[in-house]
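Visitor: Have a look at this fold, sequence not included:
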């Protein structure tokens, strides 16, 4: 009987123990599930945090790079500004010097223009109305141009000075002699009609020979200093008008007496520029 009671008690105890173990196991399993869920949440939060940190690091690097670029740009700007201040000061000095030089050139040009206008007025007053029809006097860019038609100067188709030209050349020579500080270039020009005669091969020859004839007349007949004279020819290559009409050809057949200030004296005047600052 006692043995039976003992067996019953042992079985009951084992059953009770088994029931307790199942409850504990079930409780442990539930705790484990909760821990697993917490672990997964924590892992996801950590990954998100790492991503955020990486993004912030990239932003920080970009800001640092931008800041470095801005700093370099600022340093460069300050350097340029410093250099520009020096350059601007120098530029202002150069502008002031240039302005002085320009004023000087204007004074020289005004003086030259005034003399040329006096020369031109004196010449035109000395010519008769008939002569003025065949003599054109102009001042262009500070130079006096006296243009004479070929039919009043030369015998037809030649480079010989005719008698009709003597009075006009004498008046021009007088003006040239009165203005001793001027040089004289005599320039022959032709139309484009070919010419071929004894000792005249083409229009180059004709224009040069005609200019030479006028120079020698000024020297030999009217006493102009030959050191002031230059003869040159431009053939048919400096026309005033197209050679398509008789009027155009007539205008192009001319001899120009070009009166200019002596080059060396004019350059001396120009050379008197303001002294450079040292």
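Guide: Ah, there it is. Because the structure is a prediction, the values reported are computed rather than measured.

Visitor: make it CA atoms for all contacts and neighbour counts henceforth
Guide: Fine.

Visitor: my read is residue 136 is in a strand, agree?
Guide: Yes. Counting by DSSP: H, G, I helix; E, B strand; the rest coil, residue 136 is part of a strand.

Visitor: ok, how many other residues are close to it?
Guide: When neighbours are counted by other CA atoms under 10 Å, residue 136 registers 14.

Visitor: next up, a second structure to put side by side with the first:
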């Protein structure tokens, strides 16, 4: 690269002019030569540093260009990420709103179910109290009224209803069923399951009754017939079942224990149509 150094040349020219017009001493001459050499060295250093600075400048320009490219790439990626984030946020917002609405609906549904169950429990307890009061006179004959799992259980021992091995309801048993029917007629929203139970003694010499299954079923159907045909309860509400000897009250093998196991259980359960409807809506 061509450089112009005005000051040093002028100084050299001045020196030459001086030497041509004025006689210099050797001392002055050497001094001037030394100054010239110093200036030339300085000039060389400046040239070297100038080259280094130019190289550094070139490198910095290259780095700046690379950084500019990286910045543009980062900006493009940032824009893409922002678009993805915006789309995801919009979708998430919609999903969150939907989930929140579903959750709110489920909570409302649950509160409605809980309210219905609470109402049913209150009705069940009221029915239990009403039956206990109506059937109080038969408690000494082995009749009990209890609540279990949201249902009312009216348990009548076989000695209250039947003679030994018989499926024909006796007078005392009919009186108990008459009082029971009076209460049941005031309860339009209940289902009635009549279960027959026996002890584990084998059935002998009972004609058409082959075993405890037969005896338990026939006793249950006798009670159902009396309640529907005599007391005029709606047949659609009643169901008869025989459990035989397989759901005993007690496992003891005493005469008293066997007497407890021989029983008719009338299980009264509230209709859960409202709850079923709610669950169907929920699903």
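Guide: That came in fine, so what should we check first? Here the structure is a predicted model, which is why all the values come from computation and not from measurement.

Visitor: So what's the residue count around residue 135 of the first structure?
Guide: Look at residue 135 of the first structure: counted by other CA under 10 Å, it has 21 neighbours.

Visitor: Return the residue of the first structure aligned against residue 151 of the second structure.
Guide: Taking TM-score structural alignment, residue 151 of the second structure has residue 143 as its aligned residue in the first structure.

Visitor: Isn't its match up against residue 262?
Guide: No. Using CA atoms under 8 Å, residue 143 of the first structure is not in contact with residue 262, being 11.1 Å away.

Visitor: Pull the distance from the longest helix seen in the second structure to the chain's centre.
Guide: The longest helix of the second structure (DSSP state H) is helix 26-134. Helix 26-134 of the second structure sits 33 Å away from the centroid of its parent chain (CA atoms, centre = their mean, to the nearest Å).

Visitor: quick one: the match of residue 151 of the second structure from residue 104 of the first structure, how far?
Guide: 19 Å (CA to CA, to the nearest Å).

Visitor: Please apply the same query to residue 245 of the first structure.
Guide: As for residue 245 of the first structure, its distance to residue 104 of the first structure is 46 Å (criterion: CA to CA).

Visitor: and residue 248 of the second structure, helix, strand or coil?
Guide: Residue 248 of the second structure carries the three-state label coil when classified by three-state DSSP.

Visitor: what do you get for the one 5 residues further on?
Guide: Under three-state DSSP, residue 253 of the second structure falls in the coil class.

Visitor: How many neighbouring residues does it have?
Guide: When neighbours are counted by other CA under 10 Å, residue 253 of the second structure registers 10.

Visitor: Give the aligned equivalent of it in the first structure.
Guide: Mapped onto the first structure by TM-score structural alignment, residue 253 of the second structure lines up with residue 244.

Visitor: can you tell me how far its match sits from residue 251 of the first structure?
Guide: Note on residue 244 of the first structure: its distance to residue 251 of the first structure, by CA to CA, is 11 Å.

Visitor: likewise residue 3 of the first structure?
Guide: 163 Å.

Visitor: repeat for residue 214 of the first structure
Guide: Relative to residue 251 of the first structure, residue 214 of the first structure is positioned 18 Å away (CA to CA).

Visitor: Is the residue in the first structure that residue 191 of the second structure lines up against within a helix or a strand, and which one?
Guide: In the first structure, the residue paired with residue 191 of the second structure is residue 183, using TM-score structural alignment. Using DSSP states H and E, residue 183 of the first structure maps to strand 182-189.

Visitor: how big's the offset between that strand and the second structure?
Guide: On superposition with the second structure, the mean distance recorded for strand 182-189 of the first structure (mean CA distance after the TM-score superposition for the first structure) is 1.0 Å.

Visitor: ok, and what's touching stretch 245-252 of the first structure?
Guide: Counting by CA atoms under 8 Å, 6 or more residues apart in numbering, stretch 245-252 of the first structure makes contact with 149, 189, 190, 191, 192, 236, 238, 239, 240, 241, 242, 243, all of which sit outside it.

Visitor: tell me which element the residue lying closest to the last one once chain neighbours are set aside is part of?
Guide: Just to be clear, that refers to residue 243 of the first structure. In space, and not counting its chain neighbours, residue 243 of the first structure is closest to residue 249: 5.0 Å by CA to CA, 6 or more residues apart in numbering. Per DSSP H and E, residue 249 of the first structure falls inside helix 246-252.

Visitor: ok, average deviation of stretch 103-111 of the first structure from the second structure?
Guide: Average distance between stretch 103-111 of the first structure and its aligned residues in the second structure, after superposition and using mean CA distance after the TM-score superposition for the first structure, equals 0.9 Å.

Visitor: That stretch aligns to what range in the second structure?
Guide: Aligned by TM-score structural alignment, stretch 103-111 of the first structure falls on residues 111-119 of the second structure.

Visitor: Repeat that for stretch 28-36 of the first structure.
Guide: Under TM-score structural alignment, there's no match for stretch 28-36 of the first structure.

Visitor: Equivalent analysis for stretch 211-218 of the first structure, please.
Guide: The aligned range for stretch 211-218 of the first structure is 220-227, by TM-score structural alignment.

Visitor: contact partners of that stretch?
Guide: Contacts of stretch 220-227 of the second structure (CA under 8 Å, 6+ apart): 167-169, 177, 181, 194-196, 233, 238-242, 264.
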